[in-house]
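# got a predicted model here, sequence first, then my questions.
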Amino acid sequence: MSVSEQTAVSDGIILSDAAVAKVKSLLEQEGREDLALRVAVQPGGCSGLRYQLFFDERSLDGDVVKDYSGVKVVTDRMSAPYLGGAAIDFVDSIEKQGFTIDNPNASNSCACGDSFG
């Protein structure tokens, strides 16, 4: 993912243009404009912490909210320190399809890319 393909926020998550387009497409399929993409970190996974990405209509106290070309990305205040500078991309190839997270805060990660420590 090159810099030209990113919508960057210096103090938060970086969402690539491909990820923004995929989230917009999924939101259109849902038919709801009140949903935001929530990115969270939860205990679990083979490396200690795992990522969660899901649509959420809730607004929690202390949420960090960023807008990427009309896509709202929300991170709870406990997860935000683990996700600062994390780059989320959407890959659609023969080998793999889905969201990927490149997190500079991860000291180690698992082979599946779903958890980190």
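Arrived safely, thanks for sending. Residues are numbered from 1 along each chain as shown.
# from here on, just use CA atoms for contacts and neighbour counts.
Fine.
# residue farthest from the centroid of this protein?
In terms of distance from the mean C-alpha position of the chain, residue 94 ranks first, at 22.1 Å (C-alpha atoms, centre = their mean).
# hang on, that one in a strand?
No: under DSSP: H, G, I helix; E, B strand; the rest coil, residue 94 falls outside any strand and is assigned coil.
# quick one, what contacts the nearest residue to residue 73 once chain neighbours are set aside?
In space, and not counting its chain neighbours, residue 73 is closest to residue 37: 4.8 Å by C-alpha to C-alpha, 6 or more residues apart in numbering. Going by C-alpha atoms under 8 Å, 6 or more residues apart in numbering, residue 37 touches 23, 53-56, 71-74.
# specify the local secondary structure of residue 37.
Classified using three-state DSSP, residue 37 is strand.
# give me the neighbour count for residue 20.
Using other C-alpha atoms under 10 Å, residue 20 has 22 neighbouring residues.
# pasting the second one now:
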Amino acid sequence: MTVQDESAVQAGGQTTAATDAQHGVILTDAAAAKAKALLDQEGRDDLALRIAVQPGGCAGLRYNLFFDDRSLDGDLTVEFNGVELTVDRMSAPYVQGATIDFVDTIEKQGFTIDNPNATGSCACGDSFN
């Protein structure tokens, strides 16, 4: 199921999904721009950015963020600035309300996930519970 995020609201330079978004995950403008640039660099427009939650890490759960050409039964997909963000139905409750951003500072560079459902994380920050 794909939902066009036409009712997005601009707030503080970030795209925020409307309350009726199917999976409730927000992809910021910076994250969408970086994902789009990576897809353009590879010459691919047939891939979605998928976030999944899987068992692993010292805190119990681990995020998996990757480009995917598969469409799984029960997938929830919302488009942000030309990038499709997909969540499988088993991961959706764990990432409801999460924000995916891209940071590029002198200290770090990469995608970040701010998840209000995570009650804790391990010391290395690689997993959560």
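That came in fine, so what should we check first? It should be emphasised that the depicted structure is a prediction, and the values quoted were computed from it without experimental measurement.
# fetch the TM-score of the aligned pair.
The TM-score (TM-score structural alignment, normalised by the length of structure 1) is 0.93; 116 aligned residues with a C-alpha RMSD of 1.4 Å.
# any idea how far residue 45 of structure 1 is from the residue nearest to residue 73 of structure 1?
As judged by C-alpha to C-alpha, to the nearest Å, residue 37 of structure 1 and residue 45 of structure 1 stand 21 Å apart.
# one step back: what residue of structure 2 takes the place of the residue nearest to residue 73 of structure 1?
Here residue 37 of structure 1 is matched to residue 49 in structure 2, going by TM-score structural alignment.
# ok so, going back, tell me the counterpart of the residue farthest from the centre of structure 1 in structure 2.
In structure 2, residue 94 of structure 1 lands on residue 106 (TM-score structural alignment).
# likewise residue 106 of structure 1?
Under TM-score structural alignment, residue 106 of structure 1 pairs with residue 118 in structure 2.
# how about the nearest residue to residue 60 of structure 1, chain neighbours excluded?
The nearest residue in space to residue 60 of structure 1 (C-alpha to C-alpha, 6+ apart) is residue 76, at 7.0 Å.
# how about the contacts made by whatever residue of structure 2 lines up with that neighbour?
Alignment note: residue 76 of structure 1 maps to residue 88 in structure 2; criterion TM-score structural alignment. Applying C-alpha under 8 Å, 6+ apart to residue 88 of structure 2 gives the contacts 51-52, 72, 74-76.
# from these, pick the one nearest residue 102 of structure 2.
residue 51 (14.1 Å; C-alpha to C-alpha).
# skipping its backbone neighbours, what lies nearest the closest one in space?
Residue 51 of structure 2's closest residue in space is residue 65 (C-alpha to C-alpha, 6+ apart), at 4.6 Å.
# same deal with residue 119 of structure 2?
That would be residue 129: by C-alpha to C-alpha, 6+ apart, it lies 5.8 Å from residue 119 of structure 2.
# contacting residues around the one you found?
59-61, 118-121.
# circling back: any idea how far residue 25 of structure 2 is from the match of residue 37 of structure 1?
12 Å.
# what ranges do the helices span in structure 1?
17-30, 80-83 (DSSP state H).
# and those helices, which is most packed in?
helix 80-83 (a mean of 20; mean count of other C-alpha atoms under 10 Å).
# which residues does that one contact?
Outside helix 80-83 of structure 1, the residues touching it (C-alpha under 8 Å, 6+ apart) are 12-13, 40-41, 64, 103, 105-106.
# what about 10 Å?
Helix 80-83 of structure 1 has contacts (C-alpha atoms under 10 Å, 6 or more residues apart in numbering) with 11-14, 39-41, 49, 51, 62-64, 74-75, 86, 101-106, 116-117.
# are any of these buried, and which?
12-14, 39-41, 49, 51, 63-64, 74-75, 86, 101, 103, 116-117 (16 or more other C-alpha atoms under 10 Å).
# all good on my end, thank you.
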